[in-house]
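Colleague: The following comprises the amino acid sequence and a computationally predicted model.
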Amino acid sequence: MIRLRPRLLCASLLLVFGTAEADDPPQSGMVVAAHPLATQAGVDILDAGGTAIDAAIAIQAVLTLVEPQSSGIGGGAFMLHYDGATTDMQAYDGRETAPAAIEADHFLTEAGAPMDFLDAVPGGQAVGVPGTLRMLELAHEEHGERPWKTLFQPAIRLAEGGFEVTPRLAEMLRIDLPLEAFEPMAGYFFPDAEPISAGMTLTNPALADTLTEVANQGADAFYEGPIANSIVTRVQAHGGKLTREDMADYRAVERTPICRFIAGHSICGMPLPSSGGMTVLQILRLLEIANADTEETSELTWTHRLLEASRLGFADRNEYLGDTDFVDVPVDTLLSEDYLTGRAGLISPTQSMGKATPGLNDPDTAMSDAKLINHSTSHFSVLDAAGNAVSMTSSIEMPFGSRLMVGGFMLNNQLTDFRFDPEAADGRPHPNRVQPGKRPLSSMSPVIALDSDDQPRLIIGSPGGTRIIGYVAQRVADVLMRGKGVEAAIEAGNRVNRNSRTQVEADTDAQALAPGLEGLGHEVEIESMTSGLHGIERLPDGVIRGAADPRREGSVGRSTSPSLIDSVNH
């Protein structure tokens, strides 16, 4: 827990779509989530006097129903929480864990080679113990105001009464994956052997029953008893090693956020096993150092340096990072000023370095590359009337996870986030190798940045697999270093480098940079990149703005009443 200085806030909310305008009056709270029904659920909880944590629980429950391809109670999550009264910053780890019976060769073929990624995804072998509900319960015990039971009612009502299928959900059912091969998923999403279509009304009575049990009995109803038994039975029937003991033994963990002072702000992210916090901070500080001695501010030069910083960050990420409950990671060294200053010296303003090498080992011993699979995940940001903030990213990993459906929700395939080959080429054990009870390395990157008054300046995150890190770092840099508004920053074209080819988003302003980047030595790919950035920014005058990524279906719920913090501070 990181402690800052106390403040106060207060007021009510209403739901809107899009972004608050610059001349709006100061506002007290906001919800930005990936689906309008989830946003509305969060706003309703805040209107009823709930906290940001209360709203987060309602939002995630609704997302389980309406965005089943991306996240849900069958997966895991990372959450940052800022306390408006004490200015404490906390990190909650709800990442999945590997079953106790798992072995080092879990993702190796009989010939000893790593499995093909897409062969490992479907079925039970990739299912880790879900962590989202235990994490939310832990946070609610500390910061909830509304009764736990009431927070699931919006999702239960929607599951019973039905919701309208969105174009994105319908489209995801038509991607080239073996989705219709598993029951009961096939019967739910593919009635009459055809995928459901946008505009249809879909009910989920099984999920309503599951959420009712969780609402009435707490998270224990999920981790012990009939629901847990059903999860274990389904996973084992499809080749997994999950047991009832694994479910009952799961614990969410409160960890210390990882924060650094960059660009005049205290920027906080998740610690390991999320690689997002460390790598985003590395990229931002490398960029700041590289730009310190120049007045060149062209879009091309800025983007080039951002991408080169990302190369360096990913080189270290892929080599050194893993679950610190199991492996030693030189966190302080990798974020030290001396180390980053030396690394930033590798960034040339006129030529790309190409593939970067990790900074602490011999250049020829890099252990792994980031997966180039675009995972399915969801992010939401919340600011409540008391000044509390939540930045939460949750996931079931691939679209529709493992394809296994239990109790109306999808089970994750997060174990495929482990490195399949437990050893590097030189025989060293990899820090992200499979181990019993271990949490796989993640790229989820929820961020909360604080201003000089220790108030939330930016609350943001995104889905997108390993691209999450680049998506988030780009927007934090744009808002805090370049003064862009959160909406303009999110709408700007994505530019990503994961220590390989530079990828720029097709049909955006980023695409226009391709020739210039190639002239600087980048190998450029132009492609679609579906981020799902959802952010809230608080301006120095107290105005609160939110923005939902136009690449997805999210919305903004915002307040219209002035907050006490503005009369106190201004």
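Modeller: Good, I have the coordinates. Numbering: from 1, shown residues only.

Colleague: For the rest of this, base every contact and every neighbour count on C-alpha atoms.
Modeller: OK.

Colleague: And for the closest residue to residue 414 other than its chain neighbours, the neighbour number?
Modeller: In space, and not counting its chain neighbours, residue 414 is closest to residue 397: 5.5 Å by Cα to Cα, 6 or more residues apart in numbering. Neighbour count of residue 397, defined by other Cα atoms under 10 Å: 31.

Colleague: Provide a list of residues in contact with residue 397.
Modeller: Residue 397 is in contact with 70, 71, 75, 375, 376, 377, 412, 413, 414, 465, counting by Cα atoms under 8 Å, 6 or more residues apart in numbering.

Colleague: Take this one as well and set it beside the first:
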Amino acid sequence: MLGWKHCLIPLGLLLMPLAASGFDYQTPALSPETASGFTQKPGWATQSFAVVAANPLAADAGRQILQAGGSAIDATIAVQMVLALVEPQSSGIGGGGFLLHFDGSEVRAFDGRETAPAGVDETLFLNAQGEPLAFMDAVTSGRSVGVPGIVKMLEKAHKKHGKLDWASLFAPAITLAKNGFAVSERLHQSLANDDALRQNPAARALYYHDDGAALAVGETLQNPALAAIFEKIAERGSKAFYQGKVAKDLAARVQAQKMPGSLDVDDLENYEVQERDAICTPWQQWTVCGFPPPSSGHLTVMQILGILDNEPMAKAPLDGGAPSDDWLHRFLEASRLAFADRNRYIADPAFVDAPGGDWRTLLAPAYLKRRAGLIGAEQSLGEDVAPGRPGALEISWATPPRQPEYGTSHVSVIDADGHAVAMTTSIEQAFGSRILADGATGLAGGYLLNNQLTDFSFTPEVDGKPVANRVQPGKRPRSSMSPTLVFKRADDDAQAAAIGPLVATLGSPGGAAIIPYVAQTLVALRDWGLDAQQALSLPHVLTLGDSVYVEKDRLPADTRAALDELGHTLSDRELTSGLGVIVRREDGSLFGGADPRREGVVMGDEAE
């Protein structure tokens, strides 16, 4: 027998709008598409505004905000809140994110990355014997939870660039949380495959039947606790989350775990969003803008692309619908070189100095040319590539052991004024720490807490040398998130990073694999003549510095054989990226693509 949370809801109730200042949300008659396997998508043309998000309900919320005259920031807030409800495995108010914003003249980077609580030290993820904890033991503990930043980050961005009333932006998420939404294929599969989430009693009551079976595709899921929390934030702003009952409940749940964390209400109240200068890098006819550290995304993406620009192509880059073995070999080798630098040097800039005092030393043309010179045409460099020396350092950092990175969701928006957002948002692993908090509402449901602190190196030092990305109080863990805005170059100076007209907004989920996902997409858009959807439909072949991961059943046999002959160790994986891209075409209209491996869609006004 089904309980309250799975009940069928009358159509009339679903279609009732939730009135708010300046905006009336109309629940769409949408059925989220299947996300199993690879589903070809057509791409979407729009006239003046567009939004791409990982779930149709979220994309539609953004579309309605833009239709009502909202800004790109307004739409992003509405999308994020709906994603917290309908895609809880990937992001939510219990996590953080990086938001890149273009206001028509400049690009700014809003850093809502989680921070380590004041009570941690470098031994956070070491056991009593001084050895690193098993990864999943750390994930599903209170120790993994960082101070969430997404709500404060979005509030800060809204104060600067919002057009609609803050409260109105929560209308879609509140309506869907109260009235319910149909469970999608991807959410169902994520729930069915996650035994750890079932161990949390509150999460089990919300997402599973009494026998432990995950909610089926199409069943209606309500979340009254999350609706109540959204209502508080809509009314009182971020204070409703970072202070009072919601904050006390969050801290209490972290501290009540079998392996508790130290996060407390002071950590929440003291959290600060950082507004940073974006890094804008010239790349032939384009300028590519991305996030600075603590994200490693832009620096590593542009290292890969900069190294590739020094590599002459011996074959056409596309062969039978896939990148050629010749291009893939160089792409993999460039990735190995870039990841070696990433793992050695990049961390929170409040704690770690850049080589030579400037992160751009990693992108200096002369340095990248030297790195490119290490690539051979006949044999792979292998899995133990040494980092380069881009600039002087006061401290000699150690390269830590490799460990997993997961999760995230991506949102791209262009509004009717031509302003743009690229935001990547995360709770890290699928369902984060698996800790569900109800905000002391006394209602069923709630939101999931992140496990972002496992993005720190568990090992604080190697051979007596400190690891740059080790745990420290107040520090932000290094991320691979790569929200990206692309512009035409404003001048002919090869070193200039001045921006011209907007070309595209893009990004992806995928942990450390975000970096090669975004890098390949940029090449496909600039060099291969592909549109946004065609670029996202290419098969993935990537490395994070060790094995080469090949998208299962999608690479031609002769290409595999050629890569194997070059010494690349190949391993088949699903590689479910979630890329979202919106491109401004020469006539000023827009064309967007959504990853065929997930549920995402593009929505906007109709193209003329």
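Modeller: Great, that's in hand. These numbers were taken from a predicted model, which means no experiment stands behind them.

Colleague: picking up where we left off before, please say which position in structure 2 the residue nearest to residue 414 of structure 1 maps to.
Modeller: Residue correspondence to structure 2 (TM-score structural alignment): residue 397 of structure 1 is matched to residue 428.

Colleague: picking that back up, from the contacts of residue 397 of structure 1, pick the one nearest residue 353 of structure 1.
Modeller: For the contacts of residue 397 of structure 1, the minimum distance to residue 353 of structure 1 (Cα to Cα) is 24.2 Å, reached by residue 465.

Colleague: what does the closest one align to in structure 2?
Modeller: In structure 2, residue 465 of structure 1 lines up with residue 511, judged by TM-score structural alignment.

Colleague: do residue 481 of structure 1 as well
Modeller: That one, residue 481 of structure 1, aligns with residue 527 by TM-score structural alignment.

Colleague: show me what contacts that match?
Modeller: So residue 527 of structure 2 contacts nothing (Cα under 8 Å, 6+ apart).

Colleague: count of neighbours near residue 567 of structure 1?
Modeller: 12.

Colleague: Assumed it was part of a helix.
Modeller: Yes. Applying DSSP: H, G, I helix; E, B strand; the rest coil, one finds residue 567 of structure 1 inside a helix.

Colleague: For it, give me its contacts.
Modeller: Contact analysis of residue 567 of structure 1 by Cα under 8 Å, 6+ apart lists nothing.

Colleague: Any figure for the gap between it and residue 541 of structure 1?
Modeller: Per Cα to Cα, to the nearest Å, residue 567 of structure 1 is found 10 Å from residue 541 of structure 1.

Colleague: In contact with residue 255 of structure 1, which residues?
Modeller: Residue 255 of structure 1 neighbours (Cα under 8 Å, 6+ apart): 1, 90, 91, 92, 93, 271.

Colleague: who are the neighbours in contact with the residue nearest to residue 296 of structure 2 when sequence neighbours are not counted?
Modeller: Nearest non-adjacent residue to residue 296 of structure 2, counting by Cα to Cα, 6+ apart: residue 480, 5.2 Å away. Listed by Cα under 8 Å, 6+ apart, the contact partners of residue 480 of structure 2 are 295, 296, 297, 511, 512, 513, 514, 515.

Colleague: same check, this time on residue 143 of structure 2
Modeller: 124, 125, 254, 259, 260, 261, 262, 453.

Colleague: After alignment, which residue of structure 1 pairs with it?
Modeller: Aligning on TM-score structural alignment places residue 143 of structure 2 opposite residue 125 in structure 1.

Colleague: ok but that match is inside a helix, no?
Modeller: Yes. Assignment of residue 125 of structure 1 by three-state DSSP places it within a helix.

Colleague: That one and residue 232 of structure 1, how far apart?
Modeller: For residue 125 of structure 1 relative to residue 232 of structure 1 (Cα to Cα), the value is 12 Å.

Colleague: Out of the contacts of residue 143 of structure 2, which two sit at the greatest distance?
Modeller: Across the contacts of residue 143 of structure 2, no pair lies farther apart than 125 and 254, at 15.3 Å, counting by Cα to Cα.

Colleague: re the thing from before, among the contacts of residue 143 of structure 2, which are in helices?
Modeller: Among the contacts of residue 143 of structure 2, DSSP state H puts residue 254 in helices.
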